[in-house]
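Student: With the input below, show me the fold.
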Amino acid sequence: MNQIDIDDPRTTEEAWLRAAYDVLTENGVEAVKIKALAERLGLTRSGFYWYFKDRDALLEAMIAHWEERNTGNLVARCEAFAESIGEAVFNLFDLWLDDDLFDSRLDLAIRNWARNDPALQTRLDRADRRRKEAMTGVFLRFGYDATEAEVRALTMIYTQIGYISMQVREPPEERFARMPNYVEVFTGHAPTEAEIERFRARHAPA
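Tutor: The predicted model follows:
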């Protein structure tokens, strides 16, 4: 195996994962090939094997990253402290405004990939169950009965999946402005001005 330049930022594991992410989200999993990634990075294929046993190991790393980032962060936001259902749903809405918390492009790529990969579809189904349970739990925590809690959670899930699958593009400020109305639709209660202002403060430009 050829030596690689450890000072070259292109040779890091993160660089290979980032290149694989770009290819996956742009062209689908079939395009994620070691040779193509090496060419994209301007490296030889031998550098890849310093970090990954093979292509399957790289794909597994991307799936694990998706599970931790998207599903893990969604569950965490559902479990975050909130004094009201409005505040709890705003906590969840942080995901839709912060790409560091939830990557919609990656979620869409994983869903497209899973259509032709039964093993990944099983993991996707498990992730969706975790998301549904966490979001249903938010409503249960604030006194909604089980049936209503599930329906309201599903309404939020299907709305967000619709945003992702339709690849909706709207200015962040426009989407932000609608979010208090979404809270009212999803919960049956209009958020208070204090709740809106706390949410706005989290997402105001630095």
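Student: Please count neighbours and contacts with C-alpha atoms only from this point.
Tutor: Fine.
Student: Assign Leu101 to helix, strand or coil.
Tutor: Under DSSP: H, G, I helix; E, B strand; the rest coil, the three-state class of Leu101 is coil.
Student: Would you do the same for the sequence below? I want to compare the two.
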Amino acid sequence: MTDATSPSDTPRPRGSRELWLDAALDLLVSSGIEAVKIMPLARAVDQTRTGFYWYFKDLAALHDAMIETWEARNTGQIQARCEAPAATITQALFNLMDCWLDPSLFDARLDLAIRNWARNDSALANRLDAADAARIAAVRAMFLRYGYSPEQADVRSLTTIYTQVGYISMEVEEDPKGRLARVPHYVEMFSGQPPAPADVAAFLARHPVE
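Tutor: Okay, here's the model as predicted:
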């Protein structure tokens, strides 16, 4: 007896919401928001167009999910690192600097893609402004927690965040060893205090390079 259902007739699994969303974010990073269309996504995840609608009402709903994911991954991680326990401001800054060196904490390529998208989307531009404000506020609160004056906390938080935004926007490419070696000097510049050698060693041990 033969099976009445041929392989070509067997419906493919619909994947998952995360599968579609990750593919959309990959397309955004590699090719810009104009490339994020349903059919290219379906090909990327080896699904049918119909499968998309199991998880998203339309392309606008996907866009919203992409933005929410970016906010959680990047802004949320900065806030979490600023709130992480630390005995000194330099330790706290090293916690924050982990974001710039660990893509699992902060996705710089996604941040740049969002900033490029926001140039032609006023609603997203407003959310980007809010995200930047939230990041600055988190760093400002961190400096205040270690006894800096409101005026100093303002300037130091702006300097810290705008330095990283500049790195992202300019797509700076650095030798990993050289960039890592500069981080303790950035920490001293942002805080006005030299980090303890033990703290530098602990930070470098978290980010081994070949």
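Student: quick one: TM-score?
Tutor: Remark: TM-score between the superposed chains equals 0.92 [TM-score structural alignment, normalised by the length of the first structure]; 202 aligned residues with a Cα RMSD of 1.9 Å.
Student: Need the three-state assignment for the aligned partner of Gly72 of the first structure in the second structure.
Tutor: Matched across to the second structure, Gly72 of the first structure falls on Gly76, judged by TM-score structural alignment. Under three-state DSSP, Gly76 of the second structure falls in the helix class.
Student: what about Gly76 of the second structure, distance to Arg135 of the second structure?
Tutor: In this structure, Gly76 of the second structure and Arg135 of the second structure are 9 Å apart, going by Cα to Cα, to the nearest Å.
Student: swap in Asp121 of the second structure?
Tutor: Going from Asp121 of the second structure to Arg135 of the second structure by Cα to Cα gives 21 Å.
Student: Give me the more crowded residue out of these two.
Tutor: Arg135 (23 against 11; other Cα atoms under 10 Å).
Student: Aligned to the more buried one, what sits in the first structure?
Tutor: Per TM-score structural alignment, Arg135 of the second structure is aligned with Arg131.
Student: Who are the contact partners of that match?
Tutor: Neighbour list for Arg131 of the first structure: Thr71, Leu74, Val75 [criterion: Cα atoms under 8 Å, 6 or more residues apart in numbering].
Student: and if you look at Arg119 of the second structure?
Tutor: For Arg119 of the second structure, counting by Cα under 8 Å, 6+ apart, the contacting residues are Ala125.
Student: How about Val183 of the first structure?
Tutor: Gly86, Val89, Phe90, His189, Ala190, Pro191.
Student: Ala76 is in contact with Ala88 of the first structure, correct?
Tutor: No: if you go by Cα atoms under 8 Å, Ala88 of the first structure and Ala76 don't touch, sitting 11.3 Å apart.
Student: More neighbours: the two, which one.
Tutor: Regarding Ala88 of the first structure and Ala76, a neighbour count based on other Cα under 10 Å identifies Ala88 as having more, with 23 against 13.
Student: For Pro171 of the first structure, what is the corresponding residue in the second structure?
Tutor: By TM-score structural alignment, Pro171 of the first structure lines up with Asp175 in the second structure.
Student: Same question for Ser84 of the first structure.
Tutor: Checking TM-score structural alignment: Ser84 of the first structure goes with Thr88.
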